[in-house]
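S.K.: My questions concern the predicted model and sequence given below.
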Amino acid sequence: MDHADRPDRPVTSAWVTVDLVIFTVRDDALQVLLVERGKEPFQGRTALPGGYVGTDEGLEQAARRELWEETGVDSHDLHLEQLGGYGTPGRDPRGRVVTVAYLALGPEMPEPVAGTDARRAHWTPVEKALDDEGRHLAFDHAVILRDALERARKQLEYTTIASAFCTEPFTISELRHVYEVVWGQPLDPSNFRRKVLKAERFVVATGQRTASVAGRPAALYRRGEKKLLVPALLRAGEE
């Protein structure tokens, strides 16, 4: 090895894990999927689902496997993207562990089924999960959860990802509800509708309407093919 290629400080081997932040809208709240750890460290504490990356699998493959093994949720029904890496020394008492976090979004999903080393899996309102700054969460999962929440809120401004929370077909009102829940602020219905329909290929009309016994039936839409939201939909205070 050339001297210039040598590290200028001691290095150590590290284990690699994946953690998942899965958001959905349930009971008019943004909820996150959490598990109760069935073994040490942090046995009995609440955590994000996740685990070690196998020697024969990639990061995303490991994330999808861990999600299925610990909760019984099929990741192929979700929007899945890499959130970032977390490697602060001491974040895991077992040793040097670097985790790669993934953000997953999906429409209202059923109750998960715990498996492998998870004692219980359950949906929890994000606001409740971050009570007391999330100190009850294992590892550095409160930090990861806060980062994921801000990523999701930002994504709603500049991408069409909000439709991933909706079961097709959906109404503009249902889409607006997603924004209100994730952003935590009410939106003017008329103004929101105008902005959504003005955005290039955000939603596509199906030509159908809801079956309503009272009031005017609402138009139904499906997801458009556009990924970036043009023009952007900004939160109050972001304009």
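M.R.: Yes, it's here.
S.K.: going forward, measure contacts between C-alpha atoms and count neighbours the same way
M.R.: Will do.
S.K.: who touches Glu111 in this structure?
M.R.: The contact partners of Glu111, taken as Cα atoms under 8 Å, 6 or more residues apart in numbering, are His122, Trp123.
S.K.: Now do it against Tyr52, distance only.
M.R.: Counting by Cα to Cα, to the nearest Å, the separation of Glu111 from Tyr52 is 24 Å.
S.K.: now the strands for this structure?
M.R.: 15-26, 29-37, 46-47, 50-52, 79-86, 97-105, 118-125, 203-209, 219-223 (DSSP state E).
S.K.: Name the residues that touch the fourth one?
M.R.: Contacts of strand 50-52 from elsewhere in the structure, counted by Cα under 8 Å, 6+ apart, are Trp15, Val16, Thr17, Val18, Asp19, Leu20, Ala62, Ala63, Glu66, Leu67, Glu70.
S.K.: Pick out whichever of these sits closest to Ala101.
M.R.: Nearest to Ala101 among the contacts of strand 50-52 is Asp19, at 4.7 Å by Cα to Cα.
S.K.: here comes the other one, which I'd like you to weigh against the first:
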Amino acid sequence: MSSLRETNLVYKGGNHPLHGTWLSVDLVALTQDVDVVRIALITRAGEPHRGATTLPGGLLAAWNQETVEQAARRIAREKVGAEIVGGVAILDVVSDPGRDERGHTVSIVVGVRIPAGTPGALRIDDVPDDMPFGHSPMVRAALAKIRTGLFTDPTLTYALLGESTTMAEAMALARACDPDASESTIGSRLRRCGMYHPDHSRRRETGAGRPALVFTRTLKAS
């Protein structure tokens, strides 16, 4: 069987439902730029929707015992040309049977960070509103999940900000998801979240002005 549709047509009812649905991993890959965080999108090379702009994604290689995290790192490497920096945060599971005309594909939407300056990454404001496979609303939902989970969900926060961060780095990510957030609000959330503490013995070069104070993961945070 060479397509999702062929697979779904072969397995019906209670015959073998495991093979009636495919799992994809779709990346909301945000750059580590501290001026304006950008998002990696790709131009599809194959059908359907050849030439369309979409999120980088692909099928989970379950036949190779691949995990979601391994798939995300592979997809970033193969389709974005970048290595993931940090962890992989699961942001959403989209199970709309009609989003892919080839068959029912359940999408595991993950948030990851990629290096600053990754070629081809776009400003979030430039994300098309009509990407196929439901990718446009998936981006909006993912950014909303990051907006609410940053500084409240340790797993998401450490995956996207890392074991250590600076105020500028945290602010860039927060504003990518909520452009109206004020500097004072973001700073207060970082300082009060309990996940990081200021490490006055450490500074990080920023390339502009004096080195920035580093906030380090609080060990007791879970």
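M.R.: Arrived safely. As the structure is a computational prediction, the values presented were derived from the model and not from experiment.
S.K.: Kindly provide the distance from Arg202 of the second structure to Ala168 of the second structure.
M.R.: Arg202 of the second structure is 15 Å from Ala168 of the second structure, where distance means Cα to Cα.
S.K.: How many residues are close by Trp22 of the second structure?
M.R.: Counted with other Cα atoms under 10 Å, the neighbours of Trp22 of the second structure add up to 17.
S.K.: which residue in the first structure lines up with it?
M.R.: Under the alignment by TM-score structural alignment, Trp22 of the second structure pairs with Trp15 in the first structure.
S.K.: Quickly note the distance from that match to Phe202 of the first structure.
M.R.: According to Cα to Cα, Trp15 of the first structure and Phe202 of the first structure sit 41 Å apart.
S.K.: now Val73 of the first structure
M.R.: Using Cα to Cα, we find Val73 of the first structure at a distance of 27 Å from Phe202 of the first structure.
S.K.: nearest to Glu168 of the first structure, of the strands of the first structure?
M.R.: Proximity to Glu168 of the first structure (Cα to Cα) singles out strand 219-223 among the strands of the first structure, at 5.7 Å.
S.K.: quick one: contacts of that closest one?
M.R.: 163, 168-172, 202-210.
S.K.: now do 7 Å
M.R.: 163, 168-171, 202-210 (Cα atoms under 7 Å, 6 or more residues apart in numbering).
S.K.: Most neighbours among those, which one?
M.R.: Of all those, Ser163 has the most neighbours under the rule other Cα under 10 Å, reaching 25 neighbours.
S.K.: tilt between the longest helix along the second structure and strand 22-31?
M.R.: Ranked by residue count, the top helix of the second structure under DSSP state H comes out as helix 135-149. Here the directions of helix 135-149 of the second structure and strand 22-31 differ by 60 degrees (axes from the mean of the first three to the mean of the last three Cα atoms, to 10 degrees).
S.K.: so how much does helix 135-149 of the second structure differ from the first structure once superposed?
M.R.: Helix 135-149 of the second structure differs from its equivalent in the first structure by a mean of 0.9 Å after superposition (mean Cα distance after the TM-score superposition for the first structure).
S.K.: How about Ile146 of the second structure, nearest residue that isn't a chain neighbour?
M.R.: Nearest non-adjacent residue to Ile146 of the second structure, counting by Cα to Cα, 6 or more residues apart in numbering: Cys177, 6.8 Å away.
S.K.: Now check the first structure for the residue matching that neighbour.
M.R.: Using TM-score structural alignment, Cys177 of the second structure pairs with Val182 in the first structure.
S.K.: what number of residues lie near Gly84 of the first structure?
M.R.: Residues within reach of Gly84 of the first structure, counting by other Cα under 10 Å, total 13.
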